[in-house]
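A.B. asks: Sharing a model that was predicted from the sequence below.
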Amino acid sequence: MFNPSRDQVRQFFTEAWTKRKAAGVLTPLETMAADLVELHPEYHADLENPDNAQADFPVEQGRANPFLHLSMHLAINEQLSVDQPPGIKAAFQGLLATRGAHDAAHIIMEALGEVIWEAQRLGTPFDSDKYLELIRRHATRN
């Protein structure tokens, strides 16, 4: 299992974005990463400034951590590609009935963050059923 360090993740995203801007050759994974960065212009300056690759993004500052956000997008893309946990593809399709793919991914990201936070806080395993239920609940809202 691939388990990159914080620095490796940040370097991966900044290098993928640098290559995209320079019209360089990207690997398939770098292409996915650069595509996600393009969807988030609010992060461009962070990925173009080498100092930000080392910055902390405390919640108290009210700024999302661009590297965490983009990493979660990649994780969700992977989950959808292999339907893991089983049922996430169907739940995603339910979201697409009322919103665009990027908004749907952000809803899934919110659910993923909530379930991970709860598991860490309580010292329990990741609850796939709760994760899918949170996503499905949003699919039934307008």
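C.D. replies: It's in. Numbering: from 1, shown residues only.
A.B. asks: alpha carbons only for contacts and neighbour counts from here, please
C.D. replies: Fine.
A.B. asks: any idea how far Thr124 is from Ser81?
C.D. replies: Computed with CA to CA, to the nearest Å, the distance linking Ser81 and Thr124 is 26 Å.
A.B. asks: this is the other structure I want to compare:
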Amino acid sequence: MFNPSREQVRQFFIEAWDKHQSGHLLTALETMAVDLVQQHPEYHEDLRNADAVNQDYAVEQGRSNPFLHLSMHLAINEQLSIDQPPGIKGAYQRLLTTHDPHAAAHTIMEALGEVIWEAQRLGTPLNNERYIELILRHSTRD
């Protein structure tokens, strides 16, 4: 299984954005990454900064980690493409009745962050049923 380091993930986003800005040909994965970066202009400066590979993005600084955020978007895109965990694609479709695609992805991201935090806190595997439940809860209340 592919398990890149923090630095490798960050370098991937920086290089994909640089290739895009320079007009170079992108791989399919780089194209997906660039599409996400384009939806987040607040991260463009970070992605132009090679030193961002080593930057700390502590919550106390009041900034979100652009690399974590973009990586979560990529993970969610992959989950949706293969409907894994089962039901996520349907939950996403329900969100689309009240959200635009980007806002729907952010709602899923909140649910993913919550179930990851719970799994880490409890020392248990990720609870896929809870994950889908959290997403569906947003589809009925927003």
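C.D. replies: Thanks, I have it. Because the structure is a prediction, the values reported are computed rather than measured.
A.B. asks: which one's the longest helix in structure 2?
C.D. replies: Of all the elements of type helix in structure 2, the one with the most residues (DSSP state H) is helix 101-122.
A.B. asks: how close does that one sit to structure 1?
C.D. replies: Between helix 101-122 of structure 2 and the corresponding residues of structure 1, superposition yields a mean separation of 0.4 Å, by mean CA distance after the TM-score superposition for structure 1.
A.B. asks: Output the contacting helices and strands for the helix or strand that comes right after that helix.
C.D. replies: Past helix 101-122 of structure 2, heading to the C-terminal end, the next element that is a helix or strand (DSSP states H and E) is helix 128-141. Helix 128-141 of structure 2 makes packing contacts with helix 88-95, helix 101-122 when contacts are defined by 3 or more CA pairs under 8 Å, 6 or more residues apart in numbering; DSSP states H and E.
A.B. asks: can you tell me the mean distance of helix 128-141 of structure 2 from structure 1 after alignment?
C.D. replies: After superposition onto structure 1, helix 128-141 of structure 2 lies on average 0.4 Å away from the residues it aligns with, using mean CA distance after the TM-score superposition for structure 1.
A.B. asks: Tell me the buried residues in that helix?
C.D. replies: Across helix 128-141 of structure 2, burial judged by 16 or more other CA atoms under 10 Å covers Asn128, Tyr131, Ile132, Glu133, Leu134, Ile135, Leu136, His138, Ser139.
A.B. asks: Contacts for it, please.
C.D. replies: Under the contact criterion CA atoms under 8 Å, 6 or more residues apart in numbering, helix 128-141 of structure 2 has outside partners 85, 87-88, 91-92, 94-95, 97-98, 107-108, 111-112, 115.
A.B. asks: Mind checking which of those are buried?
C.D. replies: Using 16+ other CA under 10 Å as the burial test, these include Gly87, Ile88, Ala91, Tyr92, Arg94, Leu95, Thr107, Ile108, Ala111, Leu112, Val115 as buried.
A.B. asks: Now do the closest residue to the first one other than its chain neighbours against Ala91 of structure 2, distance only.
C.D. replies: Read it as Gly87 of structure 2. In this structure, Gly87 of structure 2 finds its nearest non-sequential neighbour in Ile132, 6.8 Å apart by CA to CA, 6 or more residues apart in numbering. With distances defined as CA to CA, the gap from Ile132 of structure 2 to Ala91 of structure 2 amounts to 7 Å.
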